[in-house]
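[1] Below is the structure, and that's it, no one-letter string:
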């Protein structure tokens, strides 16, 4: 049965017109009145629903029973990442969502190839949020991770959450899982192509962040945070 995110609050027994994005999804699937779908609004759980009306500009459904289904990771990992170039950020957002990321903070760092600001950054944020929604629909997640507005690294670091883990190649970096310990919420920082610049790493360390490593190989900018996310979320599953 198709799973579709609905940006409206859902309640059992409600009859409603789906918002444009969800309606287009139903139309693309060529569903007909009487067909069943699964809806989720991001507040937890999911709802069975039945298509009541299929129009050119409106799709109406009847919402059925709520099912308290959850498949969130036991460890909430908030990923802050120096944006990789080209389409790699799309891929990173998609796979991070599948792996259970709690939120994603795109960063512009000293070595970033992809530099966004203003309206272009807002459009990219909206696009990546859509990628995360689609990944939730595919993977069975009922809570959509927030993709935050793009920020410059120094601005973000100055106002960031309590110190977390920094993927680093420097000597003395700890293995990522032991460094995480028994925390149930972690912020993981990863650089773009070429990694964080030394002054950026030092700024993070000065604020109490812990350098961590994944092993002896050098992973790509879009691979390293996903590998760390996988071991942090799946090890606790």
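    Sure, I can see it. Quantities reported herein were computed from a predicted structural model and do not represent experimental measurements. Residues are numbered from 1 along each chain as shown.

[2] From here on, just use CA atoms for contacts and neighbour counts.
    Will do.

[3] and the longest helix for this structure?
    Secondary structure of the chain per DSSP state H: the longest helix is helix 118-139.

[4] contact partners of that one?
    When contacts are defined by C-alpha atoms under 8 Å, 6 or more residues apart in numbering, helix 118-139 is touched by residues 3-5, 90, 93-95, 97-98, 142-150.

[5] residues in contact with the helix or strand just after that helix?
    Following helix 118-139 in sequence order, the next helix or strand is strand 146-147 (DSSP states H and E). Strand 146-147 is contacted from outside by 102-106, 125, 128-129, 132, using C-alpha under 8 Å, 6+ apart.

[6] cool, and stretch 45-57?
    Against stretch 45-57 from outside (C-alpha under 8 Å, 6+ apart): 10, 12, 27, 31-40, 59-70, 142.

[7] Show only the entries of these found in helices.
    With DSSP H as the criterion, helices contain residue 27 from among the contacts of stretch 45-57.

[8] Filter the contacts of stretch 45-57 down to the buried ones, ChimeraX style.
    The buried subset of those, as determined by 16 or more other C-alpha atoms under 10 Å, is captured in ChimeraX by this line:
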select :10,27,31,32,36,37,38,39,40,59,60,61,62,63,64,66,142
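
[9] circling back to that earlier point, need the max-distance pair from the contacts of strand 146-147.
    Pairwise distances across the contacts of strand 146-147 (C-alpha to C-alpha) peak at 15.9 Å, for the pair 102 and 125.

[10] Use this one as the comparison:
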């Protein structure tokens, strides 16, 4: 059954006009009055719904029963990542959402190629939020991960949330493996810091460790930035 995110509060037994994005998607799929769909608003669970009216650019639906269905990862993993260049950040957001990431913090780092500020940064963030929503619609998640505004590394590190266990991907010798670290976390939520192409600079890594980020490794192979971040999500989020 087609699933759509509805960025307004939903309530069983009500009628409403779908937001423009969801309405456009319904029309692209050529759905008709009487067709069944699933809606979720990000507050938890999902709703049965039925298409009531198709306009030229608007769609009305009747909201049905609520189902308290959640498909979240066993552990909340918050990813802070030095943004990879080109379309790789898009791909990372899409796949991280599928893998259950709780939030994504895009960072500008010393070795990062992508530099964003002002209106361009706002547009990119909106673009990534749309990718995360589409990924939730596809994979069955009912909670959309937060995509935070782009920030420079140093400014973010100085104010980073310390309520989570803090981990940083590192290639340093003697670093504990991610599986070893995962076994010590219990059910704690985790903040994972991952670098861009070329990794974090030695100074950035040193500063992060000084702020309480524990180094961990994914093994002897050097992975692409997006591969490393996603592999960590798989190992920590289950």
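    Arrived safely, thanks for sending. All of these numbers come straight from a predicted model, not from anything done at the bench.

[11] So after superposing, what's the score?
    Comparison of the two superposed chains (TM-score structural alignment, normalised by the length of structure 1) gives a TM-score of 0.97, and 234 aligned residues with a C-alpha RMSD of 0.8 Å.

[12] equivalent range in structure 2 for the longest helix of structure 1?
    Using TM-score structural alignment, helix 118-139 of structure 1 lines up with residues 118-139 of structure 2.

[13] Run the chain-centre distance for the matching stretch.
    9 Å (C-alpha atoms, centre = their mean, to the nearest Å).

[14] mean per-residue distance, the longest helix of structure 1 to structure 2?
    Compared with structure 2 after fitting, helix 118-139 of structure 1 deviates on average by 0.4 Å (mean C-alpha distance after the TM-score superposition for structure 1).

[15] Please point out which parts of that helix sit buried.
    So helix 118-139 of structure 1, judged by 16+ other C-alpha under 10 Å, has buried residues 121, 124-125, 128-137, 139.

[16] Stretch 194-210 of structure 1 too?
    Neighbour count says stretch 194-210 of structure 1 has 195-196, 200-201, 204-205, 209-210 buried, by 16+ other C-alpha under 10 Å.

[17] circling back to that earlier point, select from the contacts of stretch 45-57 of structure 1 every entry located in strands.
    Here DSSP state E is the test, and the contacts of stretch 45-57 of structure 1 give 36-40, 59-67 as lying in strands.

[18] Show me which of these is closest to residue 77 of structure 1.
    residue 40 (21.8 Å).

[19] residue ranges of the helices in structure 1, please?
    For structure 1, the helices defined by DSSP H cover 20-28, 88-99, 118-139, 153-158, 176-180, 198-206, 224-234.

[20] Please name every helix or strand in contact with the shortest one.
    Same thing as helix 176-180 of structure 1. Under the contact criterion of 3 or more C-alpha pairs under 8 Å, 6 or more residues apart in numbering; DSSP states H and E, helix 176-180 of structure 1 touches strand 165-167, strand 210-213, helix 224-234.

[21] Hmm, residue 150 and residue 116 of structure 2 touching each other?
    Yes. Using C-alpha atoms under 8 Å, residue 116 of structure 2 is in contact with residue 150, at 7.2 Å.

[22] out of these two, which sits in the busier spot?
    residue 150 (22 against 18; other C-alpha atoms under 10 Å).

[23] Contact partners for residue 76 of structure 2?
    Taking C-alpha under 8 Å, 6+ apart, one finds 100-102, 188-190, 237 in contact with residue 76 of structure 2.

[24] Same check on residue 23 of structure 1?
    Going by C-alpha under 8 Å, 6+ apart, residue 23 of structure 1 touches 58-59.

[25] could you measure it against residue 127 of structure 1, distance?
    Distance of residue 23 of structure 1 to residue 127 of structure 1, computed by C-alpha to C-alpha, to the nearest Å: 18 Å.

[26] Equivalent analysis for residue 158 of structure 1, please.
    Residue 158 of structure 1 is 26 Å from residue 127 of structure 1, by C-alpha to C-alpha.

[27] Next: residue 101 of structure 1.
    In terms of C-alpha to C-alpha, residue 101 of structure 1 sits 17 Å off from residue 127 of structure 1.

[28] Residue 183 of structure 1 too?
    31 Å.

[29] before we move on, back to that, now flag whichever of the buried residues of stretch 194-210 of structure 1 is closest to residue 165 of structure 1.
    The nearest member of the buried residues of stretch 194-210 of structure 1 to residue 165 of structure 1, counting by C-alpha to C-alpha, is residue 210 at 4.8 Å.

[30] Now which residue in structure 2 aligns to the closest one?
    So, by TM-score structural alignment, residue 210 of structure 1 is matched to residue 214.

[31] What sits closest to that match if chain neighbours are left out?
    residue 167 (4.7 Å; C-alpha to C-alpha, 6 or more residues apart in numbering).

[32] same deal with residue 40 of structure 1?
    Per C-alpha to C-alpha, 6+ apart, closest to residue 40 of structure 1 is residue 46, 4.6 Å.

[33] tally of neighbours for that neighbour?
    27.

[34] how far away is the residue mapped onto residue 192 of structure 1 from structure 2 from residue 46 of structure 2?
    Using TM-score structural alignment, the partner of residue 192 of structure 1 in structure 2 is residue 196. Distance of residue 196 of structure 2 to residue 46 of structure 2, computed by C-alpha to C-alpha: 35 Å.
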